[in-house]
Each structure stands twice: as structure tokens, then as C-alpha cells.
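Enquirer: below is the sequence, then the predicted model.
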Amino acid sequence: MVYDAFVLLSFGGPEKPDDVMPFLRNVVRGRGVPEERLAAVAEHYMHFGGVSPINQQCRDLLAAVQADFSANGLDLPTYWGNRNWHPMLEDTVAQMRDDGVTHALGFATSAYGGYSSCHQYWEDIDRARAKVGPGAPQISKLRQFWDHPGFVGPHVDAVRQAWEKLDRRAGTRLVFTAHSIPVSMAQSAGPTGGRYTAQLEETARLVAAQAAPDLSYDLVWQSRSGPPQVPWLEPDINDHLAALAEKGVTDVVVSPIGFVSDHLEVLWDLDNEALETAKKLGLGYARAATPNVDPRFVTMVRHLVEERTAGRAQERLGTLPVWDNCPGGCCPAPLRRGSK
């Protein structure tokens, strides 16, 4: 297979206050979420001036990837397209078509399996290609990378650095977080059912073993967004901090292993809400960074490309199965309001 471009696939985010509500409407389209709920979430963005850092983080990552490609003789033009905000993927695909691209490799800014974190990017690609129409290039999504050394290593060092900020008392606990999803999605049947949680558990084990083998650790959840009557993965980070304080834990290192960059959900949910919860409970609190543009993470992107273009052997630290092309029936979409 000949590939002639690379495209960064991401979530997107507002870059000025007037973008916030239109962006949020894009995120929840088809879900019947009331405007008052969106207005409440919009306040999180307004806390940061109506700007999400994710778009700039994508620009920084793409620039680093471009430089790494050039330094290592990988001649692929690079593009970037988002699911929910500009640059929208369909506009990027149109530009790729106009530039003569026929088959691109896509790297999604999510390490794990699951509907929103993986399968929905395939839907994004299909929708964008359909909208562009004749001549739209093919896009093949690169594999998941939850156990790649280039993803695990930066998290390991970030946990160590966060731990150094605390007093290293006997009551310190390591807490890993990831985006919560509906329980029905986490337990979906089929060849890949349950892989989101299983992959996160493996990453947590790999990071903890290298970064803090003497610390007990937990995997908990953040950023829940569904209606209260629908069960989502628990415990929430804030509830878990309260439970740890009751057990005599004195300090926590919080590592957002579910994320590749310090975007708004990390900044709001962990650096704002969870930090405030920890202060009220009298817990020492240090939040570990995400990979962002760590050179190992950037190199990992090239290595994933080279697995497809040059037969490079997979670099993996874990034992769970991984797919280049997901099996049929993988990660079904959640039922929307009014769907059957």
C-alpha cells in the first residue's frame, strides 16, 4: 500500500468566546441535550477566556511531527482535521483532494479503543469523504497506542515529577483518571467489548510499575457528561478523593492517563474541581502532566507511520490484542435520545 499524506485527527475546541456555544452544539448534535446544560458547560470554557487549548496543542504536535518526519527522511505532507471545530475534517479532506492526495494515514489524539475514542473517528472519516465526494482520498487510521513506550514513558516521568512535589509521606496514593463513558458502552458485546477499560487498566499498571512501584494506585473517572439516570463508569475523581481521605490517605498524585495533552477537560476537571476538592479534604495534591509534545511521543507517531510504510515492528509493553483495522461490529455507537 502506498500512502502519500499524514492527517492529524482530533476533537477540536473553541478559540474565542463566540465559538463556545456553536462548538458545544456540534459536540452534542443528535443527543437532545438542552441549551441550559450547554450553557453550564460553556462556563468552564469562559473560565479560560472562551479558549480551549486543544487546537494550539494540535498545532504544536503537528509542527513537531513535521520536523521529526523531515529529520528522519519521511516524505509525507501533513494535514489536520477536527471532529467538532475548525479546521473541520471535511474541509481538510477537500484540501487533500485538491492537493492530489490519494491515500493518507490518520493519527487520532486518543490512545484507546471504544466508540468516542476510536470508532467515531472512522465515522468522521466516512462522513468527511462522503461530503467531499468524488476524488476524496482514502484515510487509514493508525492503530491504538495505549501501551506504546512513547506514550507510557512520558506518563511515567510525569508521575515521578509530580510525586517529587509532595512530601512522599506514607499516606500517598497514585490515582489514574480517564474520561468516563456509559456503562453500556464499556460493557458492549462483540469482539472488542470492554477493551476501553481493559486497556486503561493495562496502561495504569505499566505506568505505576515504572513510576511508583511502592505506591498503591487506583483507576477512576472524570468528565462525565450524560443524564443522571444513565449509569456511567464510577467512581468519579472527586468522590474517590473523599473516600481516600476517609481511609487516611494524606496525599495524592493524579495522573490523567486517558489523555494525550493538557486540554480543557484536564485543566477544568483536575486542576480546578479536583484540586478544590483535595484542598477541602486537606489532601496534598499534585497533578501529573500528559505527553503533549514530549519527544518520545512525537517519535512514536513516526514509528506508527513506519509500521505501515516500512514494515517496522510494533513496539508494545502490554499483552492485550491490538488491531490495525478494527473487527466488524466493533464499539457500537451509544443509543441517542429517541433512537431504538
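Expert: Arrived safely, thanks for sending. Residues are numbered from 1 along each chain as shown.
Enquirer: switch to C-alpha atoms for all contacts and neighbour counts from now on
Expert: Will do.
Enquirer: pull out the buried positions in stretch 273-286.
Expert: Across stretch 273-286, burial judged by 16 or more other CA atoms under 10 Å covers 274-278, 283-286.
Enquirer: ugh, typo on my part, it should be stretch 322-340
Expert: 322, 326, 330-332.
Enquirer: likewise for stretch 132-149?
Expert: Going by 16+ other CA under 10 Å, stretch 132-149 has these buried residues: 132, 136-149.
Enquirer: hmm, who's touching stretch 152-163?
Expert: Under the criterion CA atoms under 8 Å, 6 or more residues apart in numbering, residues 146, 203, 206-208, 210-212, 253-255, 257, 286-291, 294, 296-297 lie in contact with stretch 152-163.
Enquirer: dropping in the other structure now:
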Amino acid sequence: MNEPSHEQSIGAGSCSPSVLYASPTSSEGRAHTNEPQVYDALLLVGFGGPEGQADVLPFLRNVTRGRGIPDERLEEVAVHYRHFGGVSPINEHNRQLREALEAEMRARGIGIPVYWGNRNWDPLLSDTVREAADDGRSRLLALATSAYSSYSSCRQYREDLAAAVSDAGLRDRVIIDKVGQYFDVPGLIIAFAEGVAEAVRGFEERGTTGGSVRVLFSTHSIPEADADRSGPSELGLGRGGAYVAQHRAVAERIMRDLRDAGAVEPSTQWELVFQSRSGPPSQPWLEPDICDRIAELPREGVAAVAIVPLGFLSDHMEVLWDLDEEAMAAAEAAGLLGSRTPTPGIHPAFVASLVDLVEERMRGLPASARLRCTELGPWYDVCRPECCANARRGFAPAVAGITP
């Protein structure tokens, strides 16, 4: 664990920052809040997914709204959902996660309810915020099911929260803070490391060890321009911004812990790869693609690949289709042994770390006392003004960050 490397605040002499719908301590704009705060509900914020064949196209229209994509093109993606009966695993996972969070919070004596709302499908976030307010819950702490920094994985959720308050007509009635990005909490590292260790152990039982095993940490590809703008520019993280730096730091920590524990051999190599690209060919997205990379590995003496869905907290459709179907098929075509490791889901250590995040904010725990596993953490409680900019859309109103 480590001390924070970027404890920052608004510079002396600056005007008071504008942080939309924030609690008093968050409205000051400090990178990390260090005063106790009262919240009367936890708001679990998800992406959402269809739960039947009739939901698939309406769901995809919600995901792509404003982009003018015709239904014919959406059907090309819909076949992935239809392959699984039109049901995404996301909503069921969030139901399980909500129950697990409630149980862990009760065990710790945290007596607030957990509400759940989605960006793209029922229960929609604006309906959930209205429900909480109708129940008398007006001081909400939001926890998004996304651990890394980028427009789509952080800022867009903050915009969704601001829109939900506005759409529900609750601008003067509701306070919303958001838990910062939590890519390097101990429970996430533990959950992924256990999966890698089990995969490598399975390869060893089949006679494949050391340098002939490659660990591929996979995450969603995003446009290079969005990656470069992820996180605050003042950190100077270079190409790929915080999005790439955070994934690399987590993968490196997982492998270091496994080597130290003797669970993988020192010669076992790892790489960060990308999946699920959806943009036009003319637009640069993060590479290498996982399937392209798998096809190259036999020429490098690799005989087995452990595929780790590092960018996903649960079994999204991108995990079930792009990894379990396409990437595993690519491994078979290349003559490689393949194993896809589990997502954290409701692993007890991961759930415990999520509740730790809630307690940090409620207790006003200083950044120096928060448990994180890379030098990049703890990440910001209040995002910096231009953090995770979207070059095409500009800045919409967003909670939990200083207004640009």
C-alpha cells in the first residue's frame, strides 16, 4: 500500500470552485475530502442491459442515442445479445452486488439503504434518484460500476448523475457526491490475482509453464483522443492518459504479487491488450486488439494464454461474447491453451473494498490513510476541471468535479 502521490487542492488566491450538487465538504473542490460527511443513501450506478429479446434494440438505441445509427447497423451488435437469449448479465450482477453491499454495510453498522439506477435501461437513473428523494433520501453517495478513468467510464457517469437530478426536478433538494475511481483497491487486486493464479495452475497441470504462458490483461478499447484526455493533464501521464496508466499499474501489481507468492514463474510475461472496438476505421483506437495479438503469440513460443478481463467488474456482454466466444476461438485457432479468468463480481474481498470506499467518505478519512495498491492512488474524490474531456461532445454539466 502507499501514500497518495497527487494530493492537490485549488491554488491559493483562486475563486471558489463550482462543484455541482455537492455536499459542503466536496463543494470546496479539494482533490480529497477529509471531513466526515452524512449520507442517507448509497446510489449504485450501472450501465444497464436488456433482459429479453424485445429489449435488445430499444436498449441499443439508448446506448447510441444522438449518434444517428440506423437499426440495421444496431442489429449487427444485437446478434451478440440474441445469442444469449437477449439477456445481458449486467442487471442480474447489479442485483447481486446491491444485496452484497447491503449485507456488508449492515455487518459494519452502516444503516443506509442502497438504491440502484442505470444509464441505459431499467431501472433508469432519473427514476431511481426521484424514488430516493420521495423516500426522504436527499444526501446521496454514488458508486459507479466502473473503476477506471475515461470519458465513458467516469465523466459520462458524472454527467448522467447531473442529468438525473435535473430531469427529476430535484436541483434544490438533492446532494450527490461520487466515490472516486477505485481501480487499485485491494479487493479488486485480490479477485483478479486469484483468477490468474488458478489459470496458470491449470496450464501447469497440462505441462505448460513459465515463458510459454502469456497473461493478457484485456480492457475496452476507446478512441486514442479520449484516452489521452483521461485524467487531469497536470499529472503528465503521457499517451493513453490515466486510462492506460491505471490499467498498466494494476496489471503490474497483480503480476508482482503473484510472483512474490510463487504463484507464477518469474519468466511469465504479461501484456495489456484491448477489445470491443466500435469506431470507424478512420478513427485511431487503442491497440493491440486481443484477437490480433493472440494470433501472433505462437511465433513467440507461447503455448497458453490467460485472458484477464481487467477492465470489467462483472460479466458484461463484452466479456461473454468478445472474450468467451471470439478471443477463446482465436486461441483455439492459434493452437493455444486458453483460459478466461473471472471478473470480481461479488467476490467478498472486492465487496469489502467497495464498502471501505463508502466508509472513507463518511468518516472523512484522509488520503494518506486510504488503502490503495499502486502509486496512482488514491484517485480524486472531486475531479479536476478538464478531467476526461470528450473532444467531440465538449463538457456537459457533471457532479463530483470542478466545472471547467
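Expert: Received, thanks. Bear in mind the structure is a predicted one, so any value in this text is a computation, not a measurement.
Enquirer: and the buried residues of stretch 132-149 of structure 1, which of them are in helices?
Expert: 132, 149 (DSSP state H).
Enquirer: could I get the buried residues of stretch 273-286 of structure 1 as a markdown table with secondary structure and distance to Gln57 of structure 1?
Expert: Compiled in a markdown table, the buried residues of stretch 273-286 of structure 1 are given as follows (DSSP: H, G, I helix; E, B strand; the rest coil; distance: CA to CA, whole Å):
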| residue | secondary structure | distance to Gln57 of structure 1 |
| --- | --- | --- |
| Ala274 | helix | 23 |
| Leu275 | helix | 23 |
| Glu276 | helix | 25 |
| Thr277 | helix | 27 |
| Ala278 | helix | 28 |
| Leu283 | coil | 30 |
| Gly284 | strand | 29 |
| Tyr285 | strand | 25 |
| Ala286 | strand | 22 |
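Enquirer: list just the nearest of those residues to Ala63 of structure 1.
Expert: Nearest to Ala63 of structure 1 among the buried residues of stretch 273-286 of structure 1: Ala286, at 29.4 Å, using CA to CA.
Enquirer: tell me the residue in structure 2 aligned with that closest one.
Expert: With TM-score structural alignment as the criterion, Ala286 of structure 1 lines up with Ser339 in structure 2.
Enquirer: ok, its match - contacts?
Expert: 199, 305-307, 328.
Enquirer: related to what we said a few turns ago, mind checking which of the contacts of stretch 152-163 of structure 1 are buried?
Expert: 146, 203, 206-208, 210-212, 253-255, 257, 286-291, 294, 297.
Enquirer: before we move on, the earlier item: would you format the buried residues of stretch 322-340 of structure 1 as TSV with distance to Ser184 of structure 1 included?
Expert: Formatted as TSV, these follow (distance: CA to CA, whole Å):
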residue	distance to Ser184 of structure 1
Val322	22
Cys326	19
Cys330	14
Cys331	11
Pro332	10
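Enquirer: now, these that are in strands?
Expert: If you go by DSSP state E, the buried residues of stretch 322-340 of structure 1 have nothing in strands.
Enquirer: which of these fall within helices?
Expert: Per DSSP H, helices hold no members of these.
Enquirer: quick check, nearest of these to Glu246 of structure 1?
Expert: When the buried residues of stretch 322-340 of structure 1 are compared for distance to Glu246 of structure 1 (CA to CA), Cys331 comes out closest, at 37.1 Å.
Enquirer: so who does the closest one touch?
Expert: 113-115, 119, 185, 188, 190, 192-193.
Enquirer: now check structure 1 for the residue matching Ser233 of structure 2.
Expert: In structure 1, Ser233 of structure 2 lines up with Gly190, judged by TM-score structural alignment.
Enquirer: same check, this time on Val56 of structure 2
Expert: So, by TM-score structural alignment, Val56 of structure 2 is matched to Val20.
Enquirer: one more: Glu99 of structure 2?
Expert: Under the alignment by TM-score structural alignment, Glu99 of structure 2 pairs with Ala63 in structure 1.
Enquirer: state the distance from its match to Thr109 of structure 1.
Expert: Ala63 of structure 1 sits 15 Å away from Thr109 of structure 1 when distances are taken as CA to CA, to the nearest Å.
Enquirer: and Pro321 of structure 1, by the same measure?
Expert: Taken as CA to CA, the span from Pro321 of structure 1 to Thr109 of structure 1 is 20 Å.
Enquirer: returning to what we had before: could you dump the buried residues of stretch 273-286 of structure 1 into CSV and include distance to Val7 of structure 1?
Expert: Converted to CSV, these look like this (distance: CA to CA, whole Å):
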residue, distance to Val7 of structure 1
Ala274, 34
Leu275, 35
Glu276, 38
Thr277, 39
Ala278, 39
Leu283, 42
Gly284, 41
Tyr285, 37
Ala286, 34
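Enquirer: on that earlier part again, closest one of the buried residues of stretch 132-149 of structure 1 to Pro87 of structure 1?
Expert: Looking across the buried residues of stretch 132-149 of structure 1 and measuring by CA to CA, the closest to Pro87 of structure 1 is Val132, at 14.6 Å.
Enquirer: any idea what that closest one aligns with in structure 2?
Expert: With TM-score structural alignment as the criterion, Val132 of structure 1 matches Ala168.
Enquirer: so who does its match touch?
Expert: 126-127, 129-130.
Enquirer: so what's Pro266 of structure 2 closest to, chain neighbours aside?
Expert: The shortest distance from Pro266 of structure 2 to any non-neighbouring residue, by CA to CA, 6 or more residues apart in numbering, is to Arg259 (6.2 Å).
Enquirer: tell me where the stretch 101-250 of structure 1 has helices.
Expert: Under the criterion DSSP state H, counting those that start in this stretch, helices of the stretch 101-250 of structure 1 are mapped to 120-132, 149-164, 183-186, 195-211, 237-246.
Enquirer: export those helices as JSON lines, with columns for distance to Gly226 of structure 1.
Expert: Below are the helices of the stretch 101-250 of structure 1 laid out as JSON lines (distance: least, CA to CA, whole Å):
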{"stretch": "helix 120-132", "distance to Gly226 of structure 1": "17"}
{"stretch": "helix 149-164", "distance to Gly226 of structure 1": "28"}
{"stretch": "helix 183-186", "distance to Gly226 of structure 1": "11"}
{"stretch": "helix 195-211", "distance to Gly226 of structure 1": "18"}
{"stretch": "helix 237-246", "distance to Gly226 of structure 1": "16"}
